[in-house]
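[1] when you get a sec, could you give me coordinates for this:
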Amino acid sequence: MPSRTKCSSPLSSSSSDDSAQAKRTRVGKPKVRTGCITWIRRVKCDEEKPACSRCTSTGRKCDGYGPRPKRPSPSDDEDDRNLAGVRLVRKRRAINEEATTGAVSLTGAAPTAYPYTTLLRPLMADISGTRTERMYFHRFRDIGEEALGIRHMHSGLFWRQIVPQYCAEVPSVKHAYIAFAAAYMHFHVAAAQRPGVGAAPTEAERFVLEQYSIAMERMSHDCGTLPLRRRYGITMMCCVAFFCIEMLRGDLSQALVHLANGTRMMADLPEDVADILHNPAKWSQGLDTSHVRVAYMVRLLTRWEDSVGHLAADFEPRLTAQAYESRQHEQVAVRARSVEELQDVVDDFCQDVNAFTWMVRRHRSSSENMYWSDPVHRLHYWTLKQRGDNIGVLFSDHYVVHGICYHRSSREYLAMNVGLLRHRVSALTLDLLPFDAAEVLSPLAEAERIQELVAIAERIQAGEGDVVGGNVSHIDVGVVPTLHVAAKHCRDLVTRERLLSLIRQWPRKESLWDGPVMREMMMY
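    Sure, this is the predicted structure:
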């Protein structure tokens, strides 16, 4: 009888293999919990102390009898995910507590020991203070960017995160911006009548003055012996608030004192603070916002210098003059690919014209002819004139390529016309400063230029009326002061009245400058 060969089907073979595999990979279970830590790694423990002989005799190192690490489980993973945010916040807080000299100011310590010495902290839901103080702090957080922001990529970060952080940690800054919010809501939004000379202040005015005084008194105490960069941050934050408060109260002269103090400090930065501005790579690592804060502050004050220059001809534009010196011979771009690029070109041009005009006025009282006799000054004049002409070509080219497609209620259309208006007024300002009698504008040419300004402003006004919802403040400040310049030089009474009417009825918010105070100051 033939011998039978034992056969197995693929199924049975697979089953036996699976069984063997399962046996080989079975997880070992500890029988007791008194062995050494090494025993967990499947080396039988004889529980001798201080070291297990089963470990040492085989050349292993005994890990001792300390507490064993907890085995992970699915529920542990879920808990880890739920607590991830809390752990991150605690870690950031610990790092910030070790770097308090630079945690929330323009003034952080150099990022050598820690790369995130100026981390943005999670914003606190509230601040310490009375119910009224907390109410106005939250009001500031709601309206800060719209009220004071300028067109800048970091405007939201500055007003929604950085300034509230200062308020939460520095009492003088907190009271300064509470005072600003109260003044803004009372004088600007509610359009309350400002107290006359000698008149008793209202309850709202008393609250503004009280917070304002506390902020000024606390500044020296808050700065104390802090590092220089930290002191600069606190001082500049307060300076901005003080300037805005005085503007809202209608005291232009005192507002200009605060602005002059701020621009003087930023124009003459100490080496430690200047390093933040000139080395963005060093001061922008990770979540460090030091460079953002200094750069935004410079841009904000420069813009205010430009606007104030239309109201106070003797106000020295220190930051603007510094910027002009650095780009006196720059060439204008061949074309602008976007409205934003056009706005940047116009911003620089308007600021440079403001700086140059101030320099001419400064020498006018002594010897204007001597100023124009210098060939360098004549070269600067003609260079600016050429830049103005080139920017005019940029606008024409941009309109042909893009502008014809803009709807009149679109932000691009409005921004393009605001930029065009500001460019035309700055170009007119240059033409009114000729050093050669042959270059003086004729009354007819001047009237035509001003008529163009009126037409541009009316286009903007009509377009604004069609905008539905949304915050259009970043089209940018500048129309109301710009129209004031045109009205000041206009000789035709009918055209001048149209300009003044546009100023009175201007429909949109232009940062702080659209307030009744601004219009009142320009009317008289």
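[2] from here on, just use CA atoms for contacts and neighbour counts.
    Will do.
[3] mind listing what's buried in stretch 462-482?
    Counting neighbours by 16 or more other C-alpha atoms under 10 Å, one finds that the buried residues in stretch 462-482 are 463-464, 472-482.
[4] tell me which residues are up against that stretch.
    The contact list for stretch 462-482 (C-alpha atoms under 8 Å, 6 or more residues apart in numbering) reads 146, 149-151, 307, 310-311, 408-411, 414-415, 418, 421-422, 425, 457, 503, 506-511, 513-514, 519.
[5] in which helix or strand does the residue nearest to N390 when sequence neighbours are not counted reside?
    What sits nearest to N390 in space, not counting adjacent residues and going by C-alpha to C-alpha, 6 or more residues apart in numbering, is V332, at 6.8 Å. Per DSSP states H and E: V332 is located in neither a helix nor a strand.
[6] sequence B follows; please return its structure for comparison with A:
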Amino acid sequence: MQVKCDEGRPHCNRCTSTGRKCDGYTTSKSDWWLVWRRPRHLTRGVGGAAESRALQFFCEIAGPFLPGASDPYFWTQLVMQFSSFELVVQHSVIAISALYEQCQTEARPGTGSSDNTLALRHYNAAVAKLKAMENPSLVLLVCILFICIEFLQSNREAAIRHCKHGIAILESSVSTPVWAKEHLKPVFRRLSVFAYFFGSGNAEFPRLVAPDDPIPASFSNFSEARAMMDDIFSRAVRLMRYGEPYRLGHLRHADVPIGLLEEQEKLYRRLDQWQILFADLDGRLTSQNMPATHRLDLGEEYIKSILRLGLSISCEISRILSNTAFSVDETSYDAYLCNFRRVIEQFTSFGAITLDKARTAKRCPKFIFETGFTPMLFCVATKCRDLSIRLAALPLMKLLGVHRENLWEADTAYAVARRVIEIEHAVILNELGQPLGPPLYPGQPPDEMRVRKAWTESEELIHADKFGQRPSGKLVRFYMRTPENTIYHRTEFLTTGGGDKASESSSPLTAPDDCLEVWNRSYEANMQA
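    Take a look at the predicted model:
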């Protein structure tokens, strides 16, 4: 696999970070436009001052933050390059930029309470231009931008429809350009996962893109390791959801189809192979680039530590999900106590570094496009029945979670996880997530006390409580079983209006304090110059 040069001088970071010789781009006539230097000022516009400001804001603020801890190349380079000569992309970027800035300044991002006229006008313009577009690869790129727009507006079903449409195009394309395979296909592979969490029924689940990619002899860099892990994690979550009728539904006592069992066996093998390859890569890169004692250092190594952490924890969670996909009893998770403990130990070590870093960087993004750490910690808090481990996961959700990670909302995830712990251990937790008194089940609770599934309604409601207060929140259905082995659900209203609390978290993705205000002053000064 060729490593793409990022044009740094005298040698690019992409190549040198992997220990390879810098080969640079091999530029053909058809892909000359991929050789690009990040612009500081965009010259072509589709409107007036508001549009120019939105494009500049995306270039300098929104674009770099959208990928979270992932490789920013798609947002900071590929999207920006296309926006300079494809109006449909530029319209989409303006819409994203306007919604992102609104999200950063709202007390409750995603509520749609602010004026978003600029965003909607350009989103509609992009949709109109997309209808006449015949280039499948460009349609795929714009599809990702549309998904981002729907994420920012918390439109769950619309985002899922765009995701299904994009994956259908990928599957039906006879030939996909190299650049699309390298930069768009991985994004859709990761996007397919959120439909498994937020889609209502198997019909909502897009098929996986190229599920049988060959296993390499070795990993050359973290990107290759992530490509394989993205595939594994997506398949593990998909298997978990397709196993739901056999765990919770009308097929609980039926035999699991041989095809699903074979897929489970394939995942076992791929996870084992991935761990071997990743351990080899981690050892090589660690010995080449830094001493073991500095593996969680700040700066560039801090970013690498985020990537390493995400991959390692994705492996642990994938193993748990795939192994329990068809288990009728929730007690099956008890066999993976060591896996859960390793996840929390890694998060705790990383959290200490993040907290120290956050002392000088108080503002963090309120939205990222990629999935961050929230769902991983949510899995630990809701599926590990060791009380000490799950109580350790709760504060880490506040510390390491971004307010919104695509459709994952940190406030909602925290509220649901906290309530699951209270239900299962028959205990009341205080504001810090600690027991107010001794739990009825201090050890692992019996199976009939365990929550099989928690389904959160997407609509935010206002609920009048007995004290006359009107907090915002969501309805959550908790699925459990009776002692007679019958599945039932209980519905509760959970308060999720913790916007202020979320802003106090110390996300691993931090920006200088008051960065938005500083950027505004800088932009205005440049316009007056």
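[7] from M80 of structure 2, how far out is K181 of structure 2?
    18 Å (C-alpha to C-alpha, to the nearest Å).
[8] break down the stretch 151-300 of structure 2 into its helices, ranges please.
    156-172, 178-183, 185-198, 222-242, 244-247, 258-289, 300-323 (DSSP state H, counting those that start in this stretch).
[9] I'd like the next helix or strand past the last one.
    To tie it back to what came earlier, the one meant is helix 300-323 of structure 2. The helix or strand immediately downstream of helix 300-323 of structure 2 is helix 337-358, counting by DSSP H and E.
[10] what angle do that following helix and helix 300-323 make?
    In terms of direction (axes from the mean of the first three to the mean of the last three C-alpha atoms, to 10 degrees), helix 337-358 of structure 2 departs from helix 300-323 by 150 degrees.
[11] chain center to helix 337-358 of structure 2, what's the gap?
    Distance of helix 337-358 of structure 2 from the chain centroid (C-alpha atoms, centre = their mean, to the nearest Å) equals 18 Å.
[12] now stretch 358-367 of structure 1
    The answer for stretch 358-367 of structure 1 is 35 Å, by C-alpha atoms, centre = their mean.
[13] over to stretch 496-505 of structure 1?
    That offset, for stretch 496-505 of structure 1, works out to 32 Å (C-alpha atoms, centre = their mean).
[14] residue in structure 1 paired with G45 of structure 2?
    Taking TM-score structural alignment, G45 of structure 2 has I127 as its aligned residue in structure 1.
[15] okay, its match and I245 of structure 1: tell me how far apart.
    With C-alpha to C-alpha as the criterion, I127 of structure 1 and I245 of structure 1 are 21 Å apart.
[16] equivalent analysis for V480 of structure 1, please.
    Taken as C-alpha to C-alpha, the span from V480 of structure 1 to I245 of structure 1 is 20 Å.
[17] and V308 of structure 1, by the same measure?
    V308 of structure 1 is 15 Å from I245 of structure 1, by C-alpha to C-alpha.
[18] does the match of G45 of structure 2 belong to a helix, a strand or coil?
    Here I127 of structure 1 is coil, with the state taken from DSSP: H, G, I helix; E, B strand; the rest coil.
[19] my understanding was that it contacts V170; is that so?
    No - counting by C-alpha atoms under 8 Å, I127 of structure 1 does not reach V170; the two are 10.6 Å apart.
[20] and M297 of structure 1, what's its match in structure 2?
    M297 of structure 1 maps onto L184 in structure 2, by TM-score structural alignment.
[21] could you check how far the nearest residue to that match once chain neighbours are set aside is from L118 of structure 2?
    In space, and not counting its chain neighbours, L184 of structure 2 is closest to L141: 6.7 Å by C-alpha to C-alpha, 6+ apart. According to C-alpha to C-alpha, L141 of structure 2 and L118 of structure 2 sit 21 Å apart.
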